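K.L.:
model the following, please.
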Amino acid sequence: MNWPLTTERLNLQPYEVSQAERVTELAGDKAVAATTFVPHPYTLEDAQNWIRTHEEWIKEGKAYPMAMVLKSTNELVGTMTLRVDHKHQKGELAYWVGKPYWGKGYASEAAVRMVEYGFETLNLQRVWSAAMSENPASTRVMQKAGLSYEGTLKHDIYHRGEYKDIDVYGMIAEEYHS
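P.N.:
Here you go, the predicted model:
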């Protein structure tokens, strides 16, 4: 694949280890960890180790963790990932956005492009995503990417000392191509 995937305002491209400090700064924010699956505290070593796994994941087609980078300033704003399950020809969309960039539509813009990549380039049969029910911003991202509500998994995860409900959204290839 030729990277980056582009949108109007973003380049979605593989991470470089040199971005680890910025990843730590953004993903390590307590507010980001509160409503995502990003661990907290999130150290520089965590970020470096995570980024070092990407090349192999991408080469093997297991996952495509892309840095969301503003075209205008080359600033990292967050991550948009598509994790691929080849046996079932489906992909899971997963993402986080640094708090200074919340509410600007970057995740939605990147999600639309990643869903397109999943169906048009990877020929997936299904793309899905999940978010904590208490995270309406993430739900809006999934909706704007064209995914439909499929259900709520009650007390599906144990997060920060309590059980949380998870909303699941998805789309199948037939819906995407119609």
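
K.L.:
from here on, contacts and neighbour counts on C-alpha atoms
P.N.:
OK.

K.L.:
mind listing what's buried along the longest helix along the chain?
P.N.:
Ranked by number of residues, the top helix in the chain under DSSP state H is helix 44-60. Residues of helix 44-60 classed as buried: Leu44, Asp46, Ala47, Gln48, Ile51, His54, Glu55, Ile58 (neighbour count, 16 or more other Cα atoms under 10 Å).

K.L.:
need the helices for this protein, in chain order.
P.N.:
Using DSSP H, helices in the chain cover 20-27, 30-34, 44-60, 106-116, 136-144, 173-177.

K.L.:
with respect to Glu75, which of these lies nearest?
P.N.:
helix 20-27 (9.2 Å; Cα to Cα).

K.L.:
any idea which residue is closest to the centre of this structure?
P.N.:
The chain has Tyr95 as the residue nearest its centroid, 2.3 Å off, counting by Cα atoms, centre = their mean.

K.L.:
quick one more, to check against the first:
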Amino acid sequence: MDIFLETERLVLRRFAESDLDLLVELDSDPEVMRHLTGRPTKRERIAQKVLPAILAGYERGLGTFAAHAKPGLEFLGWLELRPDDGRPAQVELGYRLRKSAWGSGYATEGARALVEYAFTRTATTKIHAETMAVNSASRRVMEKVGLRYESTFHEDWKHPLPGAEHGDVRYTLGRAEWYAASQRKNLQDLS
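P.N.:
Take a look at the predicted model:
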């Protein structure tokens, strides 16, 4: 197992070619895909495009990481820090978890670890995340890890999903903001 990071309850590892079935299973759940594409992703697309892109992403030092719950290492889904094309000091935070893992804090725990990693171990100066405005669960994760609402925007989708009329939202967090919040938390923990 090619471990990238560990938290109290999670192991984040790099994907391997042998993980195709895990990704297919994850993207086969219509509830998981509800705010993304609205439908399951075809196995051929995952095999030919999604998994090769994930594997190629590690060359840039960050990427998409399989999330496993400790102690038994059950596969939960993935979390990612993806470099923003054209802006090397900016990355996008993302996560996709099995429905059985929703509501248990795994996305928040993993996202916090990735945010800390980005700001303490890379040259990242800004992190952003996007979701549909109606995806309140994803928005809560963004807020819990310190990202703040920046804007609402509307895409021109060929096949709009239910709720698309409300647009998508973008949340951001800069290194200086994160550092200041970390220092405040450390001081609170000491008192």
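
K.L.:
for the residue nearest to the centre of structure 1, give its distance to Gly161 of structure 1.
P.N.:
Taking Cα to Cα, to the nearest Å as the measure, Tyr95 of structure 1 falls 22 Å from Gly161 of structure 1.

K.L.:
please apply the same query to Gln143 of structure 1.
P.N.:
For Gln143 of structure 1 relative to Gly161 of structure 1 (Cα to Cα), the value is 28 Å.

K.L.:
next one: the residue nearest to the centre of structure 1 from Thr79 of structure 1, what distance?
P.N.:
Relative to Thr79 of structure 1, and taking Cα to Cα, Tyr95 of structure 1 is found at 5 Å.

K.L.:
now list whatever residues contact both of the two.
P.N.:
Both Tyr95 of structure 1 and Thr79 lack any common contacting residue under the criterion Cα atoms under 8 Å, 6 or more residues apart in numbering.

K.L.:
kindly reformat the helices of structure 1 as JSON lines containing distance to Asp165 of structure 1.
P.N.:
Formatted as JSON lines, the helices of structure 1 follow (distance: least, Cα to Cα, whole Å):
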{"stretch": "helix 20-27", "distance to Asp165 of structure 1": "22"}
{"stretch": "helix 30-34", "distance to Asp165 of structure 1": "14"}
{"stretch": "helix 44-60", "distance to Asp165 of structure 1": "26"}
{"stretch": "helix 106-116", "distance to Asp165 of structure 1": "22"}
{"stretch": "helix 136-144", "distance to Asp165 of structure 1": "12"}
{"stretch": "helix 173-177", "distance to Asp165 of structure 1": "26"}
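
K.L.:
go through these and name the closest to Lys90 of structure 1.
P.N.:
Across the helices of structure 1 (criterion: Cα to Cα), the nearest stretch is helix 173-177, sitting at 9.7 Å.

K.L.:
mind listing what's buried along the closest one?
P.N.:
Buried, per 16+ other Cα under 10 Å, within helix 173-177 of structure 1: Ala173, Tyr176.

K.L.:
what's the counterpart of Gln143 of structure 1 in structure 2?
P.N.:
Using TM-score structural alignment, the equivalent of Gln143 of structure 1 in structure 2 is Glu143.

K.L.:
if you go through structure 2 in chain order, where are the strands?
P.N.:
3-6, 10-14, 63-69, 74-84, 87-97, 126-132, 148-153, 168-174 (DSSP state E).

K.L.:
for Ala113 of structure 2, find the nearest of these.
P.N.:
strand 3-6 (7.8 Å).

K.L.:
and the closest one, what does it pack onto?
P.N.:
strand 10-14 (3 or more Cα pairs under 8 Å, 6 or more residues apart in numbering; DSSP states H and E).

K.L.:
against which helices or strands is the strand it packs on packed?
P.N.:
So strand 10-14 of structure 2, by 3+ Cα pairs under 8 Å, 6+ apart, packs with strand 3-6, strand 63-69, helix 106-121.
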